[in-house]
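Asker: Just to be clear, the model below is a prediction. Sequence and coordinates:
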Amino acid sequence: MKRREAREHALRVLFQLDHSEMDVNEAMLHVTEEKDVFYDTLVKGTLAHREEIDESLEQKLENWSLNRLPKIERTILRMAVFELEHTEDTPKPVIVNEAIELTKAYGDEQSSRFVNGVLSKYINK
């Protein structure tokens, strides 16, 4: 599976698991039965580091709290921050661009600018 597809599948799983008691492996299989290391890493890594990621995002958000964000933007930001902070094989601008593209597909135009602004703080730190 291509990385863009893996990110989209991971987004669906993480969105589904946000405030749900569903088992992560069950949720992953519900989205796709295809095995992929990158997909597995994105989902499980984002979940494993969620508390740390949320604390980091709270520091970067201006005049917003993480809980006030729409669920799709919050999920995309969590996944992108995990990839920015805990993986090394994808250039940071590519990660940000992929997050923006996901936001355009699932959010609205203003959401994509917001996500870009937040994630740019991770690149420019």
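Answerer: Thanks, I have the structure now.

Asker: From here on, just use CA atoms for contacts and neighbour counts.
Answerer: OK.

Asker: what's the burial count for the nearest residue to residue 100 once chain neighbours are set aside?
Answerer: Closest residue to residue 100 apart from its sequence neighbours, by CA to CA, 6 or more residues apart in numbering: residue 112 at 5.2 Å. By the measure other CA atoms under 10 Å, the count of residues near residue 112 is 21.

Asker: Go through the helix or strand containing residue 112 and flag the buried ones.
Answerer: Assigned by DSSP states H and E, residue 112 belongs to helix 109-123. Under the neighbour-count criterion of 16 or more other CA atoms under 10 Å, helix 109-123 has 111, 112, 115, 116, 118, 119, 122 buried.

Asker: any idea how far the residue nearest to residue 100 is from residue 25?
Answerer: Separation of residue 112 from residue 25 (CA to CA, to the nearest Å) stands at 29 Å.

Asker: dropping in the other structure now:
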Amino acid sequence: MTEELTRHQIRIRAFQTLFAMNANPEADRHVIYQQLLADEDGQTAAVPAYLETLVDGVLDKQDELDAQIKKYLTTNWTLQRIAKTDLVILRIAFYELDYQTDIPKRVAVNEALELAKQFSDDRSRRFINGVLSHEIEPDK
């Protein structure tokens, strides 16, 4: 029996799914889910609802999310110049910031930085933090 995934683990699977689909738009997300959710014995768990929420939400709102990201890019930057890993992380973060009201903004930002720490480098983490810091208001 597989254990239930934490929200952090679900975000990792969402990143991996979206990254794979970005590389291969024809990929079947359900096949990707099964690969990511299989245990050592090849048994697959049920797809967590939040995983589907994140992946479907990012895919459905991608144009709006990209418009949000563009607002914070300097004039010499475009979405095409952003590393694909960073772009996927930013899309997930903006989706959570804009469409998931049950997640505190700081949690969404911290989770994005954790994904960057795991899948990107320090420079990317600083870049992501810089973009997302515009989206959250400082505590008063």
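Answerer: Perfect, thanks for sending it. Being a predicted model, the structure only gives us computed values, none of them experimental.

Asker: returning to what we had before: now do the same contact list for whatever residue of the second structure lines up with the residue nearest to residue 100 of the first structure.
Answerer: Taking TM-score structural alignment, the alignment pairs residue 112 of the first structure with residue 125 from the second structure. Residue 125 of the second structure is in contact with 113, 116, 117, counting by CA atoms under 8 Å, 6 or more residues apart in numbering.

Asker: before we move on, which element is the last one in?
Answerer: Take DSSP H and E as the rule and residue 117 of the second structure turns out to sit in helix 105-119.

Asker: what's the neighbour count on the aligned partner of residue 80 of the second structure in the first structure?
Answerer: Matched by TM-score structural alignment, residue 80 of the second structure corresponds to residue 67 in the first structure. Neighbours of residue 67 of the first structure under the rule other CA under 10 Å: 10.

Asker: just residue 23 of the first structure next, same as before
Answerer: Neighbours around residue 23 of the first structure, by other CA under 10 Å: 9.

Asker: Can you tell me the closest non-neighbouring residue to the residue most central in space within the second structure?
Answerer: The structure's the second structure has its C-alpha centroid closest to residue 92; by CA atoms, centre = their mean the separation is 3.0 Å. Nearest residue to residue 92 of the second structure, sequence neighbours excluded (CA to CA, 6+ apart): residue 58, at 6.3 Å.

Asker: Give me the neighbour count for the residue opposite the one you found in the first structure once aligned.
Answerer: In the first structure, residue 58 of the second structure lines up with residue 46, judged by TM-score structural alignment. Residue 46 of the first structure has 23 neighbouring residues, counting by other CA under 10 Å.

Asker: what about residue 46 of the first structure, distance to residue 86 of the first structure?
Answerer: Counting by CA to CA - residue 46 of the first structure and residue 86 of the first structure are separated by 9 Å.
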